[in-house]
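Student: sequence plus the predicted model coming up.
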Amino acid sequence: MSSLARFVAVHRRGVVTAWITALIALAGWLLVAGTAFSDTSEVPESEATQALAVLNGGTASDATSGTIVWKSTDTDITDSSLVASMSRMLEQVSSLTGVTTVVSPYDQAVAGAVSPDENTAYATVVATSDLSRDDVAQIVSGYETDTLQIEIGGPALELIPSVDGVAESLGMLVALLLLFALFRAKRAALLPLATGVVGVASSLLAVMLASHVLDIPDDAITMGALIGLGVGIDYSLFIVHRHRSALMSGKTVVDSLAEALSSSGRAVIFAGATVMLALVGMFILGLPILTSMAICAAVTVLFTVGTALTLLPSLLAMLGTKALSRTQREELRIRGSIAPPARRRWNAWFSRVLRRPVVSIVAVLLVAGAIAGPLAQIHIGRADASADAAGTENREYFELVSAAFGDGFNATIIIVAETPDSASEGAFTELVADTAALDGVVMVTPAAAPEGVSAAYVTPSTTAQAEDTEAIVTAIRTELAPRESKGTAMHVYVSGATAINMDIASTLLGNLPLYLLVISSLGFLLLAVGFRSLVVPLTGVVTNLISIAVGIGAAVAIFQYGWGIELFGLGAGAPIIYLIPVLVAGLVFGLAMDYQVFLVSRMHEERERFGEHQRAIRVGGRESATVIAIAALIMASVFVSFAFSGDRIVAAMGVGLAVAVLFDAFLVRLVLVPALLAAIGRRTWAYPSWAERITPNVSLEAPAEIEFESAPHHTTNAGATR
């Protein structure tokens, strides 16, 4: 790593030019090629997807349906003038690119699409992913009046919130203020932010171009920005902080960079690799859309590690001693070195933790249990329009259709059965009758199906996200279908939005333990190799899992229970989408491992020098605490800023990650881990001889902010900066 530092220092202008050229080239390429994001979410094969395949005669289709609903307050819904006006509107919609069929409520063959009591009617729009919602909205807006309300919604016409970047900019501003508070130098404060932005920008440009050859959802951009900015700024912070410390000790700029990359740079590589492996490992979960998003996020982390190890040292080499404040440069010029800060508050903090380690352990676990408690009641699913904030387009649509046609209007359950003979057809008729008699079922209507297949649509009284709707799906699958199929050749499948979400949740929860086992085992092995200890990796893995539970628990409390959700402008509580627990688990594990390495490396370094266990914990914790705390605050500020984006998924991710990072930094790394290591004692560093023989020699040093306690202070001449 020191060789890399010296290379980029010597060729600093070339490295900076190379990054700028790469950014311009990627941007130009994207300007010409554009993007090709996937608008549909591929889900794993399940009963729900098999049902749709059987209903479509075995052929795949990306067609979905949406709804245009209108309500008149002064004209009868079947008045000839209104019928003529709405028919013209539907004709215009039917001519749009991507529209396959438009079913008018005034068609004699259509039943139930008009509600005389509410003076409301709706039309069904069947379309492919080529349809633009904005085109439909533009046509519809031309027919709205003060007495005619028209709304659009449903899967094909649902409004997807866009991220405007305003809240994220505020998060970046907070990060800049925190960096300035730490460094007291404007240039040094700007560098982590600048390199983080370059890393994220270049990676996202690459991801956009990759959308032409890979099935990438457009949400990957937001997820990549959220993750990349957080880790990118933190990684750069560690290196800048170590470089400045070396400069203040009297080293030249080049030597300081070599020391920074040899210590912090190694920790950054380790942390970045852990995050990327945790993300790529999500293929175990069997959810294609999640895997593609995770790969994109891993690419973003890779680019941010690259900028931290190449672009950042180049910029630091250009700055020379201007990475320090003017006052610090003057003191360095006069004295040759700058005395390290005393850090009395952190010293007192760790002294108290070590005096009563059991009390500290119990206190942290109680706080963790309180925050993570809601995790026990997590409801995996997808929020529908009923959970959107009042006044939003999706909520206005939901209120209009639910008032006229019931809350279950967009929660249709589809029953599909292979019925190759008359006995099977009779059994399906009985199944339909049994389903109609279930509590919560409004009606069951026949559906068109190919030969040898029977189908029916079940309309529940509750929304797609409601547990009562899930109960209907479960009853059909586990009770009614097995009973009526017995002794016949009928094979029943159940689909619909609720059934699909239930199948995804089942797949996720079934594979999640394996995923956690894999990343935990990987983390354990990496820490064991780096520290030659079994206790250090064990405490790291266990405490990481605690932080993961806290992050997901906080997301459940706010976004499922609805505690304080109004703060983020997101309406009511709703099920937690399957992306949240998995992404939070993978990212928090990697980020927490970063802090564990940074903290324990400094403790290990102190122990190797003086051989005193308690002292190593106190001094190592004291010298690491400031950077860990600032890094966590910066990362949390970036994550929280995304929570105000208006997108429920991004908001839940941001809050879950922010809470987990703050808890992990302040309570786990600065209280729980030191207390555990103190309680365990010298056995912390024990390592079996057989393991030593087969363990490769890998050094994972973390930066030390000041000289070792009681060690003579180094005072070399700092006159040469280059």
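Tutor: Looks like it came in fine.
Student: C-alpha from now on. contacts and neighbour counts both.
Tutor: OK.
Student: where along the stretch 401-550 of the chain do the strands fall?
Tutor: Secondary structure of the stretch 401-550 of the chain (DSSP state E, counting those that start in this stretch): strands located at 413-418, 441-447, 453-460, 491-495.
Student: what's the answer for the chain, then?
Tutor: Taking DSSP state E as the criterion, the chain carries its strands at 64-72, 99-103, 114-115, 120-127, 148-153, 413-418, 441-447, 453-460, 491-495.
Student: from the chain's centroid, how far away is the longest one?
Tutor: If you compare the mean C-alpha spot of strand 64-72 with that of the full chain, they lie 32 Å apart, counting by C-alpha atoms, centre = their mean, to the nearest Å.
Student: that strand - contacts with which helices or strands?
Tutor: strand 120-127, strand 148-153, helix 393-405 (3 or more C-alpha pairs under 8 Å, 6 or more residues apart in numbering; DSSP states H and E).
Student: rewinding a little: would you turn the strands of the stretch 401-550 of the chain into TSV with mean neighbour count and distance to His241?
Tutor: Listed next are these as TSV, based on neighbours: other C-alpha atoms under 10 Å; distance: least, C-alpha to C-alpha, whole Å:
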stretch	mean neighbour count	distance to His241
strand 413-418	26	57
strand 441-447	16	63
strand 453-460	24	59
strand 491-495	23	55
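Student: of these, give the one that comes closest to Ile334.
Tutor: strand 491-495 (76.6 Å; C-alpha to C-alpha).
Student: circling back to that earlier point, Cys296 is nearest to which of the strands of the chain?
Tutor: Distance to Cys296, taken as C-alpha to C-alpha, is lowest for strand 64-72 among the strands of the chain, at 26.5 Å.
Student: and the angle from that closest one to strand 99-103?
Tutor: 40 degrees (axes from the mean of the first three to the mean of the last three C-alpha atoms, to 10 degrees).
Student: between strand 64-72 and strand 120-127, how big is the angle?
Tutor: Using the same axes, to 10 degrees: strand 64-72 against strand 120-127 is 160 degrees.
Student: buried stuff in strand 64-72?
Tutor: Using 16 or more other C-alpha atoms under 10 Å as the test for burial, strand 64-72 gives Thr64, Ser65, Gly66, Thr67, Ile68, Val69, Trp70, Lys71, Ser72.
Student: in addition, the following structure is provided for comparison:
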Amino acid sequence: AVAGIATGFASLHLLGLQMPLSVWSMNFSMMIGLAVGIDYSLFIVSRYREERAEGANIYDGIANTLSTAGKAVFLSALTVVFSLAAVFVVPVMVFRSMALGMILSVVAVAFASLTLLPAILVALGDRVLHTRKSKRPHHEEDPDIAAETRWAKLTGVALRRPALTLTIGVLLLGALAAPAIGMKLGMPGPRVVDEGRTSRDGYETLVAAYGEGAAAPAFITVDAPEAEAVVAAAQQVPGVVDARVVTAPAETGRVVVRVTGSTAVDDDATATMVKDLRAAMDGVAPSALVGGPAAQNHDLAETLTGKAPLAIALILLVAFVLLLVVFRSVVVAVKAAVLNLLSIGASYGVLVMVFQWGWGASLIGLESTVP
């Protein structure tokens, strides 16, 4: 995992010399690298120990492990990479950077798991096997066997009543996923910063004196002769508390009009104000361009909302096709796609319960609900 993450970081550094990348690419690269790196390593080591326990020598054990667990690791990495590639349909540099960072990390970790890890296992020899004696029963002496016994009991219960187990599982996941239907997407505001930070204190001081909209106004660039008309039109838009020209004409003959709203940058009313501003400008000054923090947040949220269904559909399609090719079974591929959709939906449903509805928010230090 460490070798793969380091290689992924090095690849990101080289790419960063040629193209702009978000700092978030490093965070997500490390998270996914640790997740799949540990998972792949445990999968391969566990399979190798099983092979050795059945009497295979070191080299035969490695060969058998790579032909089974190694193949599964390769196909898993391939599925993850193609699924993450679907994020590139979102035309936002931050999200493309995160996807690229995760792809590089997964590729590097998978390569290390299939090459470096087997070499380490050969070098360690029998030291990766259990040799310590214990007075405990055999199934308790080996953690792998003990865990297998516990899961076998649980699986046995499910297999004896498959219809009941399936019904309970689907109903539970469906109930958890239901709140995701009302999920509101948005960008985080300044209050995500902890109290006591200078940036948070500065924000609180600013909004206390001038209102929440002062921290993230909208800016309109327009030809100087049309500036007065733009100011007058902006002042008539609901939610606008101030509009004025804040720059002298540039060499291009354009000026900047600052428009201050009454609500915070992450408020739904601010997004509505941006829409109304653009509609008002179309009839007054077609050359006017509405930007600034308020418009940026609105545009980003709109882009994500518009492209999210396509990205999700592509991810499910990729997973379906790869599983169909590997297992040659439509039932297996459909089952995996449906269960993935239910599982992800349940995760989003829990997020809505906590962050949007506020259930248990105080337990994790949330001051208020957020989109």
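Tutor: Received it, and whenever you're ready, just let me know what you need. All figures in this text were calculated on a predicted structure; none of them were measured in a lab.
Student: I'd like the strands of the stretch 401-550 of the first structure laid out as JSON lines, including distance to Val99 of the first structure.
Tutor: Compiled in JSON lines, these are given as follows (distance: least, C-alpha to C-alpha, whole Å):
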{"stretch": "strand 413-418", "distance to Val99 of the first structure": "22"}
{"stretch": "strand 441-447", "distance to Val99 of the first structure": "21"}
{"stretch": "strand 453-460", "distance to Val99 of the first structure": "22"}
{"stretch": "strand 491-495", "distance to Val99 of the first structure": "23"}
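Student: Gly426 of the first structure is nearest to which of those strands?
Tutor: When those are compared by C-alpha to C-alpha, strand 453-460 sits nearest Gly426 of the first structure, at 10.4 Å.
Student: mean per-residue distance, that closest one versus the second structure.
Tutor: Mean deviation of strand 453-460 of the first structure from its aligned counterpart in the second structure after superposition (mean C-alpha distance after the TM-score superposition for the first structure): 2.6 Å.
Student: next: stretch 543-558 of the first structure.
Tutor: Stretch 543-558 of the first structure versus its aligned partner: 2.6 Å mean (mean C-alpha distance after the TM-score superposition for the first structure).
Student: that stretch: how far from the chain's middle?
Tutor: With C-alpha atoms, centre = their mean, you get 13 Å for stretch 543-558 of the first structure.
Student: again, but for stretch 125-141 of the first structure
Tutor: Its chain's C-alpha centre and that of stretch 125-141 of the first structure lie 29 Å apart, by C-alpha atoms, centre = their mean.
Student: that one aligns to what range in the second structure?
Tutor: Equivalent residues of stretch 125-141 of the first structure are lacking entirely in the second structure, counting by TM-score structural alignment.
Student: just the terminal-to-terminal distance for that stretch.
Tutor: 17 Å (C-alpha to C-alpha, to the nearest Å).
Student: ok so, going back, closest one to Ala188 of the first structure among the strands of the stretch 401-550 of the first structure?
Tutor: strand 491-495 (56.2 Å).
Student: quick check: angle from the closest one to strand 413-418?
Tutor: Using the same axes, to 10 degrees: strand 491-495 of the first structure against strand 413-418 is 160 degrees.
Student: save the buried residues of strand 64-72 of the first structure as a markdown table, and put in distance to Ile558 of the first structure too.
Tutor: What follows is the buried residues of strand 64-72 of the first structure, written out as a markdown table (distance: C-alpha to C-alpha, whole Å):
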| residue | distance to Ile558 of the first structure |
| --- | --- |
| Thr64 | 31 |
| Ser65 | 31 |
| Gly66 | 30 |
| Thr67 | 30 |
| Ile68 | 32 |
| Val69 | 32 |
| Trp70 | 34 |
| Lys71 | 34 |
| Ser72 | 37 |
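Student: and which of the residues you listed is nearest Ser689 of the first structure?
Tutor: Thr64 (62.1 Å).
Student: I'd assumed Val102 was in contact with that closest one.
Tutor: No - in this structure, Thr64 of the first structure is not within contact of Val102 by C-alpha atoms under 8 Å, at 11.9 Å.
Student: overlap in contacts, these two.
Tutor: Val126 (C-alpha atoms under 8 Å, 6 or more residues apart in numbering).
Student: which parts of the stretch 251-371 of the second structure are helices?
Tutor: In order along the chain, the stretch 251-371 of the second structure carries the following helices (DSSP state H, counting those that start in this stretch): 268-284, 292-327, 330-351.
Student: using CSV, please lay out these together with mean neighbour count and distance to Leu129 of the second structure.
Tutor: Listed next are these as CSV, based on neighbours: other C-alpha under 10 Å; distance: least, C-alpha to C-alpha, whole Å:
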stretch, mean neighbour count, distance to Leu129 of the second structure
helix 268-284, 18, 58
helix 292-327, 17, 31
helix 330-351, 17, 34
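Student: re the thing from before, quick one, which of the strands of the stretch 401-550 of the first structure is nearest to Leu365 of the first structure?
Tutor: So among these, strand 491-495 is nearest, using C-alpha to C-alpha, at 42.0 Å.
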